[in-house]
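Undergrad: What follows is a predicted structure for the sequence shown.
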Amino acid sequence: MDWYRIVLETIELRSFSNLWFWIALAVMWSSASHWVLGVPFDMVMRARRQGGQAELDLEDMVRINVNRLLYISEVSGVWVIGIGCMILSALLVSGFVYGAEISQALFLLGCPMALVGLLSVRIALRIRGFGLTGPDLWRKLGTHRFVIQLIGMMSIFITALWGMFHNMTFTALGG
């Protein structure tokens, strides 16, 4: 019995007061802003500085990932959007209507990432459609990364505000 109580006290099961949730949030946005369209952003910086083979490697990586992303969106895009909307709607209702904290946390993680996914498909279409290479490609990837970082900052801010509000009301209500 003591072992069970110690484990439950060590591993907080509430989302917004759990350190692991905040670590996961930070890692998720750090990864999202580093891997732009599946390409590590340091490759963009290296191609910008060195050119030559680094530039060719970047263009090959972007081409492969753009083709992969657009293939997935063409083959199963409607299903992915439908299932994603269903899951986000279920999380929204169960979290903010019925008060399930884990659903609130998962919605606050998933909704902005869904937006990033849609923007990534849009950027992939533009890269392929315009046949971007060289400095035009670097600028497009840099702009996309900046937009992802803005979405991430707003997401972290909104999640932090909601988490603080939730923890303060939970504590005030004697939970």
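TA: Cool, got the structure.
Undergrad: use CA for all of it now, contacts and neighbours both
TA: Noted.
Undergrad: Which of the three states applies to the residue most central in space within the chain?
TA: Centroid-nearest residue in the chain, with Cα atoms, centre = their mean: residue 113, separated by 3.6 Å. Assigned by DSSP: H, G, I helix; E, B strand; the rest coil, the conformation of residue 113 is helix.
Undergrad: Can you list the helices and strands that the longest helix along the chain packs against?
TA: If you go by DSSP state H, the chain has its longest helix at helix 52-92. Helix 52-92 is packed against strand 39-40, helix 41-50, helix 101-130, with contacts defined by 3 or more Cα pairs under 8 Å, 6 or more residues apart in numbering; DSSP states H and E.
Undergrad: One more to weigh against that first structure:
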Amino acid sequence: MDLADTIFEVIDMRSFSNLWFWIALAVVWSTASHWVLGVPWDLVTRAKRRGGSAAEDVEDLCRVYVRRILHVAEVSGLVMTVLACFVLTSLAVLGFGYSIEFAQAVFLLAFPMTLVGLLSLRSARIIRAEDPTGHELYRRLQIHRMSVQFIGMASIFVTTMWGMFKNFSLGVLGG
């Protein structure tokens, strides 16, 4: 057995039957819903309850990350859009056109995260335009977080259904 066979046996390119893929899926979505525009959600809840320095920290972090997101979008938005479209289209064609399971798995992770990125850009623009503070800011961050969680739930559902379909069809067809 050579090195390439050993690596592919350990990694198992059949992603939907691999425990590491499902762990990565859970980590991606729990991280995406915890960090709301760069602000950790536990800090937002602490600021809601206690105010004070936690509220200042939320406002400062939010201001910094909103400026950062908008700057990146303004400076390299077109290049990032073209690159994201190319990568997602390539993954979709390889995964669903040529039945490469690894590309399907990466697409099912990347496409919804692209939606989260667009949602973050939209929320950043709204926050910059409205310049909310205090409970208005917390409300805006909560709306963003709930939207991310909705996208995450839909993504996990679709990925799970597709993964079960792939695993059952491979099991029935004999792999």
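TA: Good, I have the coordinates. Owing to the predicted nature of the structure, the values given are computational and were not obtained by experimental measurement.
Undergrad: Just confirm residue 132 of structure 1 is within a helix.
TA: No: under three-state DSSP, residue 132 of structure 1 falls outside any helix and is assigned coil.
Undergrad: how about it, what's its match in structure 2?
TA: Aligned counterpart of residue 132 of structure 1 in structure 2: residue 132 (TM-score structural alignment).
Undergrad: burial measure for that match, as a count.
TA: As a burial measure, residue 132 of structure 2 scores 15 neighbours (other Cα atoms under 10 Å).
Undergrad: same deal with the one 5 residues further on?
TA: Using other Cα under 10 Å as the criterion, residue 137 of structure 2 is surrounded by 19 other residues.
Undergrad: list the helices and strands the helix or strand hosting it packs on?
TA: In this structure, residue 137 of structure 2 is located in helix 134-173 according to DSSP states H and E. On a contact count with 3+ Cα pairs under 8 Å, 6+ apart, helix 134-173 of structure 2 meets helix 19-34, strand 35-36, helix 41-50, helix 52-92, helix 101-130.
Undergrad: Any buried residues in that helix, and which?
TA: The neighbour-count check on helix 134-173 of structure 2 (16 or more other Cα atoms under 10 Å) flags 137-138, 140-142, 144-145, 147-149, 151-152, 155-156, 159, 162-163, 166-167 as buried.
Undergrad: what do you get for stretch 7-18 of structure 2?
TA: Within stretch 7-18 of structure 2, the residues that count as buried by 16+ other Cα under 10 Å are 13, 14, 15, 16.
Undergrad: you'd agree the third one is up against residue 105?
TA: Yes: at 6.3 Å, residue 15 of structure 2 and residue 105 qualify as touching, with contact defined as Cα atoms under 8 Å.
Undergrad: and for these two, which residues touch both?
TA: Common neighbours of residue 15 of structure 2 and residue 105, using Cα atoms under 8 Å, 6 or more residues apart in numbering, are residue 21.
Undergrad: Could you pull up the residues touching residue 145 of structure 2?
TA: So residue 145 of structure 2 contacts 33, 34, 36 (Cα under 8 Å, 6+ apart).
Undergrad: Distance of the closest residue to residue 66 of structure 1 other than its chain neighbours relative to residue 35 of structure 1?
TA: Nearest residue to residue 66 of structure 1, sequence neighbours excluded (Cα to Cα, 6 or more residues apart in numbering): residue 124, at 5.2 Å. According to Cα to Cα, to the nearest Å, residue 124 of structure 1 stands 14 Å off from residue 35 of structure 1.
Undergrad: Report how many residues lie close to residue 102 of structure 2.
TA: Using other Cα under 10 Å, residue 102 of structure 2 has 18 other residues around it.
Undergrad: Contact partners for it?
TA: Each residue near residue 102 of structure 2 by Cα under 8 Å, 6+ apart is listed here: 13, 14, 15, 95.
Undergrad: Still touching in structure 1? Go through those residues.
TA: Among the contacts of residue 102 of structure 2, the contacts conserved in structure 1 (both residues aligned by TM-score structural alignment, their matches' Cα atoms under 8 Å) are 14, 15, 95.
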